[in-house]
Every structure is written in C-alpha cells, then in structure tokens.
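Peer 1: one predicted model, sequence on top.
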Amino acid sequence: MKRVQIPAVVYGPDPGSCRLLACVYRLLTRPVRNSMAGLGFRLRPFLAGAIFTVFVFYLTGVSFRPTQVVDLTSRRNEDRLPLIQSKDGRVNVSSPLIFIGGIPRSGTTLMRAMLDAHTEVRCGEETRVIPRILGLRSAWKKSEREWKRLQEAGVVDEVINSGVSAFIIQIIAGHGAPAKRYCNKDPFTLKSTEYLSEIFPNSKFIFMIRDGRATVHSIISRKVTITGFDLSSYRQCLERWNAGISMMYEQCASVGPTKCKMVHYEELVLHPEREMRQILEFLDLPWDDRVLHHEMLVGKKIALSKTERSTDQIVKPVNLDALTKWVGAIPDDVVQDMASIAPMLSTLGYDPHANPPNYGKPDDIVIKKTNDVRENGQEWYKKAVAVVNDPERVDKPHNYRRDVGQVQQVDNENVVKAPRAQRVVDNLYNN
C-alpha cells in the first residue's frame, strides 16, 4: 500500500528561523575549555540569555512601537471609512446593502428567493442574530440609566455604531457565497430601519406588506412562534400584527421612498414581472429574467434552511393558493370587529370588511404556474418534503383533489379543479 504523507500545519513563526536561533544558542552555551577561557568566551552565557530573551519576545509578538489611537470620528468621512475583511474581499459601511423585512409570514422569504435568483445578489437564509444585536442596542438606548453608564465608561455612540456595523457586515458577508450585492432577510430588522439607515448610509430597504388577516392565519396555522403572539387567539394576534406593522410603517416612511420601498405581497404574486422590474430599478440592479423563475434555482444558487417555516413553500413557483387560505378560518366575532382590531388594514389599502377580498386579476404566467402546482401536486410535495426537517408541516397535495372531477378541459388544456372554497376565490380574479 502506498503511504501518503500528510503535511503538518504549523502555526506561528517560520520554523526555519527557529532552528537557526536554536543552533546559535547551542553554540553559545557549550562548555568552555580552560585554554579558551578568554573574556569573549566567558560572555557567551550572557549573550545566550540575551538571544533567548529576544526570541521569547519574538514568539509572543510583543511590540515596542507606541500605541496608536484610532480616531472614531473618521467614520463620518466616507473616504476614510474603515474597511472590514469578508470572504470575498473588502466590504465597508458605505456598501449598498439590501435589507428585506416585515412581519413574519408576509412574503419576506419569497422576496429574498426572487432576489437570490438575480446574478448579482446574494441574500441567503435568515441569520437570526442581526435582529438580536439591533434589539440589544435598542434596549440600551431606551434605558436612561444603562445608557448613562455606557457613556461614562466611554462606550459612546461612535463606539457602539462601529461595533454593531462591523458585526452586521461580517454576518451578512460571511454566512454565504460572495456576491456583488449583499442582501439580508431577517423580518424584524425593519423595526430598526432608521438606525440601519444611519450606520449604512447607502443601504436600501424592502418592506413587505401583506393582508394582516392572511399573515395572522399563516402564523397560527403553521404554528410560527413569535414573541408576544398568542397562537390560540386570532384577536390578540391581529392586535400584535397591527402594533408591529405600524412601527415598521413609521420607520419606513421616516427614511423616505428613496431608501425604503413598500411592496405588497399580493401585488408581487399577481403581477411578479411588473413588481420585480420596479424593485430592481429601486435597487439600481439590471433586469434579470431569472427572478421570475426562482423555483428553478432552489438548491443551486438559492440556499435554503431546513428550519425556516417558509422553506417548503418557496420551492414552488409563484402561485395564487396562499392568497386567501384565511377566508372562513377567522372567528365571526373577530371578523365583525376587524376594522377596530386592525386599523392598519385600511391604512395599507385593504378593505377590513371584504371577506373574501378581491386583490385583483393575476397575470397569465401566474395562472399557468398555479395550474402546474395543482396538477402536479405530488411532485411539488416531494420537493417540499426534501428541503425541510419536519415533513408533517408540509401541506398535503390531496387538498387540491377533494372535489369530484379533478381534471377539466379549459381551452384544450387540462386544469385541476381546486376545492370549492378556493374556486370561489378564483372566480373573483377571473371576473
């Protein structure tokens, strides 16, 4: 059997220089014969000790150069912004980062998947830690006592901003493949839109908005745990949705439309090409047809997390089936009080009294892809199960095949009939 030699990995100074110093040290510390006991030879132990001391300093990296004080105010000058090393090179706080956010289950994952399909963009999975560091900084700021303690300790705004921005850059750039444009999708980051806009002056934000009734139904039915949301109460969850979306709406409006774009999930689903052209123009990105076919790049360019609740859905193409699943699921008393429970519905352009609502007529490509999802439900189900760690949460394909006469002819094409409740909604789009 042929022996394979595995080279050792050596950390620290060059081994060659270490061997040379060791040889010199051995020569200087050899026993001195009486015939050679001159002054020079008697000084050899002293010289050996001096060399040994210098060698120790060399190994430990001790430097006798004066300490340099970094002027943090230089961050205000973009020409002198500190560069932070990332996997693909150098990224700094003036880089044009993209942040996607909104209340969970509002289409943030679909948005990031469509952008991930673009050749110049990489979003990747949720990091989960970026909202936490932003929340920690926000908690410090809200506590007058804690903030005063930090200021007294010299941990001033510039120091905190420098640390937070460096942390965020390393997480975004380091948790996936290199790209020309980096994007982050952590839904709750948009609660800090103003602050992120301050520390990343060239960043842009996509605020995903969805009918709160659909969002809450999705949260409850898919058992998505969110702090403060009681999954046993539609009323309480709608109230929490209203509070959260109101905060994000104010933050987005505060930085202005040139920095933050509001995107309605329903419009993105019904008219994907129109919406994506507007979004890419807003982000200063060239048009790329692949953003309309993200499902073809799942598992290739588009990385997925098996633990995210939306993973099994974005393996499918854009389709209509998720728009109105909430219809008929919300308790009657909550439906009657909807306008007062969630006033942000009206602010965002939704009719709180429409049940079901008419979101509009879909593009032909969306109808075609929806029919494909229904007709080939078993195949899409297998793809969805393969990308999650809990197959039980994946919707079963037989949900589309309960009615008699599964397939009908429409314009010489086979179209799978949806359940009766879904057909009622589909009729709204076709009128």
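Peer 2: Nice, thanks for sending it over.
Peer 1: only C-alpha atoms from now on, for both contacts and neighbour counts.
Peer 2: Fine.
Peer 1: got the contact list for residue 115?
Peer 2: Counting by Cα atoms under 8 Å, 6 or more residues apart in numbering, residue 115 makes contact with 121, 122, 123, 291.
Peer 1: cool, residue 98 as well?
Peer 2: 181, 182, 183, 184, 203, 204, 205, 206, 283.
Peer 1: so it versus residue 280, what's the distance?
Peer 2: Look at residue 98 and residue 280: by Cα to Cα, to the nearest Å, they are 11 Å apart.
Peer 1: and what of residue 413?
Peer 2: Per Cα to Cα, residue 413 is found 34 Å from residue 280.
Peer 1: of the two, who's got more company?
Peer 2: Neighbours per residue (other Cα atoms under 10 Å) separate residue 413 from residue 280, with residue 280 holding more: 16 against 9.
Peer 1: wait, that one sits on residue 274?
Peer 2: No: using Cα atoms under 8 Å, residue 280 is not in contact with residue 274; the gap is 10.3 Å.
Peer 1: so what's the residue lying closest to residue 305 once chain neighbours are set aside up against?
Peer 2: In space, and not counting its chain neighbours, residue 305 is closest to residue 125: 6.1 Å by Cα to Cα, 6 or more residues apart in numbering. Counting by Cα under 8 Å, 6+ apart, residue 125 touches 185, 303, 304, 305.
Peer 1: host element of residue 125?
Peer 2: Per DSSP states H and E, residue 125 falls between elements, in no helix or strand.
Peer 1: report the buried residues of stretch 266-282.
Peer 2: In terms of neighbour count (16 or more other Cα atoms under 10 Å), stretch 266-282 has its buried residues at 266-273, 275-277, 279-280, 282.
Peer 1: what does stretch 239-249 give?
Peer 2: 239, 240, 241, 242, 245, 246, 248, 249.
Peer 1: structure B:
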Amino acid sequence: MFMISRRKPFYTLIFTINILFLIYFKKIIDKQQNDYRRQLLPLIGVLNNPMANYKNITFNNFSPMIFIGGVPRSGTTLMRSMMDAHPLVRCGQETRIIPRILFIRNRWRFDKIEWNRILKAGITDEILDAAIVSFINNIIVGHGEIAERLCNKDPYTLKNAVYLSKLYPNSKFILMIRDGRATVHSIVTRQVTITGFDLKNYTQCMEQWNYVIETMYDQCKTIGPSRCMLVYYEKLILHPRPTMKKVLDFLDIPWNDTVLNHERYIGKEILLSNLERSSDQVVKPVNLDALTKWVGNVPEYALKNMAKIAPMLKFLGYDPEANPPYYGSPDEEVLKKTEDLHLHGRKWYNKAIKVAYNVYEVEKPKYA
C-alpha cells in the first residue's frame, strides 16, 4: 500500500502530461486543417456553370478579371463599350447587383454585433468570401456571351476595390475620372437617381461627388498602379487612340482598332440596356459634344466656392476656377467623327432614341 501511494503522484503527473500533449497536438492538427481549408475556400467560388470553361480557360477567382468603375456619369459606359468592341473582351451591361452584394457584405462585416452573431453561427471570413466570390463569378460569367477576358462595369464596385483585389488576386481595375462639374451637371439634368445625391441641391451633389471619388481614389491607390489605373474621361475623348493603347497595355490585351469604332458594334457584339441612362450617348462615336455642356449651367453660388466645395477637383488636376476649362486639343480623328456626327445628326438621333431610357432626354440634332 505504501509503494502504491508513493507512485500515485507520479502516475498523475504522467497522465497530466499526456493530456496536455494531446491538447497541444490537437491544436496543431486543427490549425493545419484550418490553414488547408483557408487555401481551398477561395476555389469554392468556381462556377457551377457550363460556360465556366471556354477554349481551355476555366473562370474562377484566379482569372484576370477586369473591373471598371467610377462615379456614375464619368464615362464608365463609354469605356466598357470600347472594351466590348475588342474581340477578346466581354463586359456587358451593368449588373447592378454586384455593388449591392458588396454593400450588404460590408454591413454584415463591419457591424460588430451582427458579425459576432454570424461568427457564432460558424460563418467565418473565409466562408463569406467564398460565397461572395461564387456569387460574383456566376453573375459575371452568366449574364452575357463568353470571351477570353471577362470584365464587370458597375460604377460603385470601385468603392470596394481593395476587397475585390484580395478576392481576385489577378484582377485589374479601371477607375474613370471626370471633371466633377460635368459629372454632376449630367446627373442633375438627366435626373439620374443615385443614393446620396440630392438632385435639387447642386452644392450637395458636388460634395457627394467629392466624397465618392475620394473614396474610390484612395481604394485605387491602396491597390497600387500595377493593379489599378486612373483613366481621365477628357483624355479618352480628346485622345482615344493613345489612351486606349495605354489601357490595353495595362490589361495585357493586344491592340485592336475595333476599340476606336465601338459605334459600329452596337446591337451586335455590344449590347446596351435602355434602362442605363448613358446608352443613347454611347451609341454615337467618340465626340466632343459632352465635354463642356456644364459650362454656363452651374449656379453662381457654387462656382464661387467650387474649390472649397469639391477640393478633389484641384487634387485630380482640374482648375476649379476655370469656366470654361481647357482640357486640351482633340486629335484629328476625333474632330472628324464629331463633324460627321453633326453632318448626319438625324441618323445618329434615330439610333439614339432606339436605346434611350427617355426619348425626351435625347438632344435633337441641330443639323440635318
């Protein structure tokens, strides 16, 4: 009895050591399993769709997706139309739901109480990300004809560019920049309903433009110039050839002259939605008409305080005091297309009203 009682502490120690070892070993195994699971989760976003495979290309979140965005009425539809004219690219119409699922995800993720409830339900960041990827992949691949390079044009996706850049590590982003005065004038005159913009208050719209473009710019700069490119609408209009060459080089897409003649492919390779307010404009060739329409149509009180109302104007290289502004001299081919647009105004007007959201918004030709 004496010998057994003396050995009891020894056996207890051995037993305790074994338990601790098992606990430690289990934690190592769990960590390895979780790490392995995290590596696999992004691939869960692969599509359950027959179009997910095209010419030996499998579309998933490692595909080199293209995301085009910017403040609405900043040339995003023009850019996607020019990209759609390229035989290797398909963007398609705005989905509208991709920015919304990203917005909903942010509400879940950044509400501490709600996120804690979600975690308690066993839904981790990795699981949610995999679900978001699967959703986006199926929308992008499924809503149009397949092509070697797929892109998405939903203006507000660029507010979540940093998050998207992590979900899609090989993706690239185009942020369209336009003079905020022109953007807001277009929003207000066309009565484009956008969350956060009070169409009856020009100053508030300029302030909102400033906030949105600053957010997108910061997202773009965080990703870095190798992943996100700033494209100025004015340069795209004035110098479409050199601008698009830079864009295609950035995207690793070979040059094709079709991007300079997108108007020839409307209704064929390029589909437009008459619910998008820019459709009646992009049906026309690249032209100079829209560059300075805002001049003379901005309230005097806003003009006097433009630098304070929208400091991003100066930051982005625009002169907030210039009225009218000087954006540069247009290339010869742009002058020719603008002249043709005016000479054959009735023809282009008839094309525009076929895809217009509101035919009364389409400017009637000044020339025959």
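Peer 2: All right, it came through fine. Every value quoted in this text rests on a predicted model; they were computed, and no experiment measured them.
Peer 1: now what about the TM-score between them?
Peer 2: The TM-score (TM-score structural alignment, normalised by the length of the second structure) is 0.87; 331 aligned residues with a Cα RMSD of 1.7 Å.
Peer 1: picking that back up, let me know the closest of the contacts of residue 115 of the first structure to residue 310 of the first structure.
Peer 2: residue 123 (15.0 Å; Cα to Cα).
Peer 1: quick check: that closest one touching residue 182?
Peer 2: Yes: using Cα under 8 Å, residue 123 of the first structure is in contact with residue 182, at 6.2 Å.
Peer 1: which of the two has more neighbours?
Peer 2: Higher neighbour count among residue 123 of the first structure and residue 182: residue 123, with 30 against 24, using other Cα under 10 Å.
Peer 1: can you pull the contacts of the more buried one?
Peer 2: Contact partners of residue 123 of the first structure, counting by Cα under 8 Å, 6+ apart, are 112, 113, 115, 116, 182, 183, 184, 185.
Peer 1: try 6 Å this time
Peer 2: 116, 183, 184 (Cα atoms under 6 Å, 6 or more residues apart in numbering).
Peer 1: which ones among those residues are found in helices?
Peer 2: Within those, residues falling in helices by DSSP state H are residue 116.
Peer 1: drop anything exposed from the contacts of residue 123 of the first structure.
Peer 2: Buried members of those, scored by 16+ other Cα under 10 Å, are 116, 183, 184.
Peer 1: hmm, back to that, now the contacts of residue 115 of the first structure: which count as buried?
Peer 2: Neighbour counting over the contacts of residue 115 of the first structure (16+ other Cα under 10 Å) leaves 121, 122, 123, 291 as the buried ones.
Peer 1: so which of these is the closest to residue 380 of the first structure?
Peer 2: Nearest member of these to residue 380 of the first structure, counting by Cα to Cα, is residue 291, at 19.4 Å.
Peer 1: ok, that closest one touching residue 117?
Peer 2: Yes: if you go by Cα atoms under 6 Å, residue 291 of the first structure and residue 117 touch, sitting 5.2 Å apart.
Peer 1: now tell me what touches stretch 42-52 of the second structure from outside.
Peer 2: Residues contacting stretch 42-52 of the second structure (Cα under 6 Å, 6+ apart): 58, 59, 60, 130, 133, 134, 138.
Peer 1: contacts for the strand or helix carrying the last one?
Peer 2: Translated: residue 138 of the second structure. According to DSSP H and E, residue 138 of the second structure maps onto helix 125-142. Under the criterion Cα under 6 Å, 6+ apart, residues 41, 42, 44, 45, 47 lie in contact with helix 125-142 of the second structure.
Peer 1: where along the stretch 51-200 of the first structure do the strands fall?
Peer 2: 83-86, 89-92, 98-101, 121-122, 181-185 (DSSP state E, counting those that start in this stretch).
Peer 1: in the first structure, what range does the helix holding residue 138 of the second structure match?
Peer 2: Mapped onto the first structure using TM-score structural alignment, helix 125-142 of the second structure spans residues 157-174.
Peer 1: what about the matching stretch, how far off from the second structure?
Peer 2: Compared with the second structure after the fit, stretch 157-174 of the first structure shows a mean deviation of 0.3 Å (mean Cα distance after the TM-score superposition for the first structure).
Peer 1: and the residue mapped onto residue 63 of the second structure from the first structure, how close does it get to residue 87 of the first structure?
Peer 2: Alignment note (TM-score structural alignment): residue 63 of the second structure maps to residue 95 of the first structure. Distance, residue 95 of the first structure to residue 87 of the first structure, using Cα to Cα: 15 Å.
Peer 1: what's the matching range in the second structure for stretch 112-132 of the first structure?
Peer 2: Going by TM-score structural alignment: stretch 112-132 of the first structure matches residues 80-100.
Peer 1: any chance of the buried residues of stretch 266-282 of the first structure in CSV, with secondary structure too?
Peer 2: Output for those, formatted as CSV (DSSP: H, G, I helix; E, B strand; the rest coil):
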residue, secondary structure
266, helix
267, helix
268, helix
269, helix
270, helix
271, coil
272, helix
273, helix
275, helix
276, helix
277, helix
279, helix
280, helix
282, helix
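Peer 1: closest to residue 321 of the first structure among those?
Peer 2: Nearest to residue 321 of the first structure among those: residue 269, at 10.0 Å, using Cα to Cα.
Peer 1: that closest one corresponds to which position in the second structure?
Peer 2: So, by TM-score structural alignment, residue 269 of the first structure is matched to residue 237.
Peer 1: what distance do you get for its match to residue 352 of the second structure?
Peer 2: Note on residue 237 of the second structure: its distance to residue 352 of the second structure, by Cα to Cα, is 19 Å.
Peer 1: likewise for residue 225 of the second structure?
Peer 2: Taking Cα to Cα, one finds residue 225 of the second structure at 36 Å from residue 352 of the second structure.
Peer 1: again, but for residue 5 of the second structure
Peer 2: The gap separating residue 5 of the second structure from residue 352 of the second structure is 98 Å, by Cα to Cα.
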